[in-house]
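Visitor: Here is a sequence together with a model predicted from it:
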Amino acid sequence: MSVTWQQPVLDRTPSLVVTPAIVGHRGASGHRPEHTLAAYRAAIRMGVDDIEIDLVSTQDGVLVARHEPELSRTTDVAEHLDLADRRVTKTIDGRAVTGWFAEDFMLAEIKMLTARERLPVTRPESAAHDGCDGIATLTEILAMVHAESIRRRRTVGVMIELKHAAYFDSIGLPLDVPLLAALRRHDLDGPMARISLMAFEPAILQRLALRTRLPIIQLLEVGDSHAELCTPEGLAWIDEYADGIGPHKNLVLPRDQSAAIGEPSSLVRDAHRLWLTVHVWTVRAENRYLPSNLRHGDDPDAPGDMAGEVRALLDVGADGVITDHPDRAVSTARELVA
């Protein structure tokens, strides 16, 4: 059902930054298979301020860009018959997962794989690029961002998320050690570097806060595990080690029983009182990911009014919007400052 929504007239809440950032989530992952150099380049070409990358470790301690250690959803690993015996079941963060895992492969083996679209039915145009790109390492991404920044005469930032850090600690592959080493090699470990470090797990962020001057961002998910962190008391505790928060968009613009957004929560205001920046995730163009009052038509995979959601988030003072469709978000943000 198509719903016509009139965006409420609100006094716009100022962000902590002069111009709120548009961040390419896993690159331009609404257009190309996620976490590929092609997806990151596309996002930069679309005008993002930063790209967001997720990191996991290979068996030989090399950081590669994947959303989770299990590889079969976003690579062609299952098609490699010689790797069939690597399929196992593991418990990660209390959940049983079956598949092929990055930490069971040396980098040279990972480099034999190609990327594929995670959501081929929803994003067939992206899926048309399956097999075109390999799996990128952190070093390759940093080199590409440096080259693109020179080419476009503007500095592109990188927001780095460490995935399942406690799990990788438990198997002797801590993510922070190779991360900080790579950043030092690229001279990106100083306060002027356009690098931010993120995670859902406070422990890894607290560890990083003692070892680097780079901005630290505590990611926040909807649910009981992070509910206390979203309170004023929880934010005050985050402020002891972090410089910002990265909340799920529903924590900023809660949905009602009809899945529509209405009045914002106090989360942005409460964070800003502590001078914590707020980068909200993840905004996507398809109806299935939008609140009901911003959907167009009945097709869940058709594009809805993503611009309306971006405007609503910026109106409540978000300092950054992390999105799969940076082209749409960039154009909306530019309209607001024009």
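Guide: Everything's here; your move.
Visitor: make it CA atoms for all contacts and neighbour counts henceforth
Guide: OK.
Visitor: need the contact list for T91.
Guide: By C-alpha atoms under 8 Å, 6 or more residues apart in numbering, the residues touching T91 are V97.
Visitor: where's it, which helix or strand?
Guide: Counting by DSSP states H and E, the element that carries T91 is strand 88-92.
Visitor: could you point out which element follows that strand?
Guide: Next along the chain after strand 88-92, taking DSSP H and E as the criterion, comes strand 95-99.
Visitor: Return the distance of the helix or strand following that next one from the chain's centre.
Guide: For strand 95-99, the following helix or strand on the C-terminal side (DSSP H and E) is helix 107-110. Centroid separation between helix 107-110 and its chain, computed with C-alpha atoms, centre = their mean, to the nearest Å, is 24 Å.
Visitor: Likewise for stretch 274-287?
Guide: 9 Å.
Visitor: repeat for stretch 125-135
Guide: Worked out by C-alpha atoms, centre = their mean, stretch 125-135 lies 19 Å from the chain centre.
Visitor: Which stretches in the stretch 1-150 of the chain count as strands?
Guide: With strands called from DSSP state E, counting those that start in this stretch, the stretch 1-150 of the chain shows them at 21-25, 50-57, 63-65, 88-92, 95-99.
Visitor: Looking at these, spot the one closest to G304.
Guide: Smallest distance to G304 across the strands of the stretch 1-150 of the chain (C-alpha to C-alpha): 18.4 Å, for strand 21-25.
Visitor: So what's the residue count around R185?
Guide: R185: 10 surrounding residues under other C-alpha atoms under 10 Å.
Visitor: do H80 as well
Guide: Neighbour count of H80, defined by other C-alpha under 10 Å: 10.
Visitor: Tell me how far it lies from Q206.
Guide: As judged by C-alpha to C-alpha, to the nearest Å, H80 and Q206 stand 40 Å apart.
Visitor: Please apply the same query to A108.
Guide: Applying C-alpha to C-alpha, the value for A108 to Q206 is 32 Å.
Visitor: Of these two, give the one with the bigger neighbour count.
Guide: Q206 (16 against 10).
Visitor: just checking, that one is part of a strand?
Guide: No: Q206 is assigned helix when assessed by DSSP: H, G, I helix; E, B strand; the rest coil, not a strand.
Visitor: and the comparison structure, right after this:
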Amino acid sequence: MRAIIIGHRGAAGHRPEHTAGSYELAVAMGADWIEPDLVPTKDHVLVVRHENDISSTTDVSRRPEFAGRRTTKMIDGLEVTGWFTEDFTLAELKTLRAVERLPELRRRATVYDGVHEVMTFQEVLDLAERLSLRHGREVGVFPETKHPTYFRSIGLPLEEPLIETVADSRQERIVIQSFEPSSLRRVAKELRVPLWQALGTAGRPYDLEVAGDPATYADMMRPEGLARIAEYAQWIGPDKSSVIPLGPDGASAAPTTLVRDAHAAGLKIGVYTFRDENRFLPAELRRGPLPWDHGDAPAEYRAHLRLGVDAFVTDYPDTAAVAMT
């Protein structure tokens, strides 16, 4: 069966992420699902940005009327300085425009800086419905709750408006993801949709840290941890290095048993994040001398396909589609 192609923040390798243009291009290139990361506004509307710090993904730093909003906060135990969605109303955010997050690697995408506004989650659902009609196939939506423990602590919880928006939506293919198990468990109480437990490469989910639970991401990827995830979720989403690690020389090492173990636990596995640039590829697949040169990315997809991966989260849906032909 063909693996699912998930447009990571749309087609983020080609357009500024989390914009209508990025999502539209992702579907045109073959993405089955599009991914909106969810953060709240000051007036508690869910908008799509990878982080609540919008310093590098919008033109806010060049807007003198918002200079006084720059501040420093503790987000999941880390000190972050910037401009944050929770300090802006939706109307204020709508005056900003998206910019390319990685201009040093993706200079061609910078020509789209300033074109698109910040989208709400509802607008992404509406767009997915239109794209489904346009392309004659159902486009899935793959929202992620970002920093849910932090937002609940400041009175802007993500799950309640997410549940309400999804319940009122006509969108039929929705898979909800989070790095925090408690966020997924809250959603599971109200919605019958597939859930995806995202998994980091080090440390543990922030909600477990706050609760004093010692379980790490490594523990969660062991067979007994996978069995616990299967009690509330249908998917796991590890970093690709958890499936095919890199050796000391930066080249691909022997695969782990994670794909096999996940399937044995009754879980599907989708792997993140696939990108074409040399900077993100194993050493043996890099081509050219520069970090922004594109390497043999299709070979990386095919290596994971041979292991039985069920989905790819990718900045380049077109490359994923090529790899599966």
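Guide: Looks like it came in fine. This one's a predicted model, so the numbers in the text were calculated from it and none came from an experiment.
Visitor: Including distance to Y241 of structure 1, could the strands of the stretch 1-150 of structure 1 go into a markdown table?
Guide: Shown next, in a markdown table, are the strands of the stretch 1-150 of structure 1 (distance: least, C-alpha to C-alpha, whole Å):
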| stretch | distance to Y241 of structure 1 |
| --- | --- |
| strand 21-25 | 22 |
| strand 50-57 | 21 |
| strand 63-65 | 24 |
| strand 88-92 | 26 |
| strand 95-99 | 28 |
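Visitor: just the helices in the stretch 201-338 of structure 1 please.
Guide: 202-209, 224-227, 232-238, 249-252, 267-273, 306-315, 326-337 (DSSP state H, counting those that start in this stretch).
Visitor: Determine which of these approaches S29 of structure 1 most closely.
Guide: S29 of structure 1 lies closest to helix 326-337 among the helices of the stretch 201-338 of structure 1, at 8.9 Å (C-alpha to C-alpha).
Visitor: any residues touching the closest one, and which ones?
Guide: Under the contact criterion C-alpha under 8 Å, 6+ apart, helix 326-337 of structure 1 has outside partners 22-24, 28, 43, 46-48, 306-307, 310-311, 323.
Visitor: what sits against G308 of structure 2?
Guide: G308 of structure 2 makes contacts with V259, R260, as judged by C-alpha under 8 Å, 6+ apart.
Visitor: That one -> structure 1?
Guide: Aligned by TM-score structural alignment, G308 of structure 2 pairs with G317 of structure 1.
Visitor: same deal with V60 of structure 2?
Guide: Under the alignment (TM-score structural alignment), V60 of structure 2 maps onto V77 of structure 1.
Visitor: same deal with A91 of structure 2?
Guide: Counting by TM-score structural alignment, A91 of structure 2 lines up with A108 in structure 1.
Visitor: For E79 of structure 1, see how far away that match is.
Guide: When distance is defined by C-alpha to C-alpha, A108 of structure 1 is 17 Å away from E79 of structure 1.
Visitor: Show the contacting residues for the aligned residue in structure 2 for A39 of structure 1.
Guide: In structure 2, A39 of structure 1 lines up with S22, judged by TM-score structural alignment. Contact analysis of S22 of structure 2 by C-alpha under 8 Å, 6+ apart lists R9, G10, A11, A12, H14, R15, P16.
Visitor: try it again with 6 Å
Guide: The contact partners of S22 of structure 2, by C-alpha atoms under 6 Å, 6 or more residues apart in numbering, come to G10, A11, R15.
Visitor: any idea which of those is closest to P148 of structure 2?
Guide: For these, the residue nearest P148 of structure 2 by C-alpha to C-alpha is G10; the value is 21.9 Å.
Visitor: just the helices in the stretch 1-150 of structure 1 please.
Guide: Counting by DSSP H, counting those that start in this stretch, the helices of the stretch 1-150 of structure 1 are 37-45, 107-110, 124-127, 138-152.
Visitor: In structure 2, what residue corresponds to H186 of structure 1?
Guide: By TM-score structural alignment, H186 of structure 1 lines up with S169.
Visitor: Neighbours of the residue nearest to that match when sequence neighbours are not counted, how many?
Guide: Nearest non-adjacent residue to S169 of structure 2, counting by C-alpha to C-alpha, 6 or more residues apart in numbering: L125, 7.5 Å away. L125 of structure 2 has 23 neighbouring residues, counting by other C-alpha under 10 Å.
Visitor: For L125 of structure 2, give its distance to D293 of structure 2.
Guide: According to C-alpha to C-alpha, L125 of structure 2 stands 34 Å off from D293 of structure 2.
Visitor: Check R137 of structure 2 too.
Guide: Distance of R137 of structure 2 to D293 of structure 2, given as C-alpha to C-alpha: 33 Å.
Visitor: between the two, who's got more neighbours?
Guide: Neighbour count, other C-alpha under 10 Å: between R137 of structure 2 and D293, D293 has more, with 15 against 12.
Visitor: Quick check: the corresponding residue of structure 1 for the more buried one vs T122 of structure 1, distance?
Guide: Under the alignment defined by TM-score structural alignment, D293 of structure 2 is paired with A302 of structure 1. Distance from A302 of structure 1 to T122 of structure 1, counting by C-alpha to C-alpha: 8 Å.
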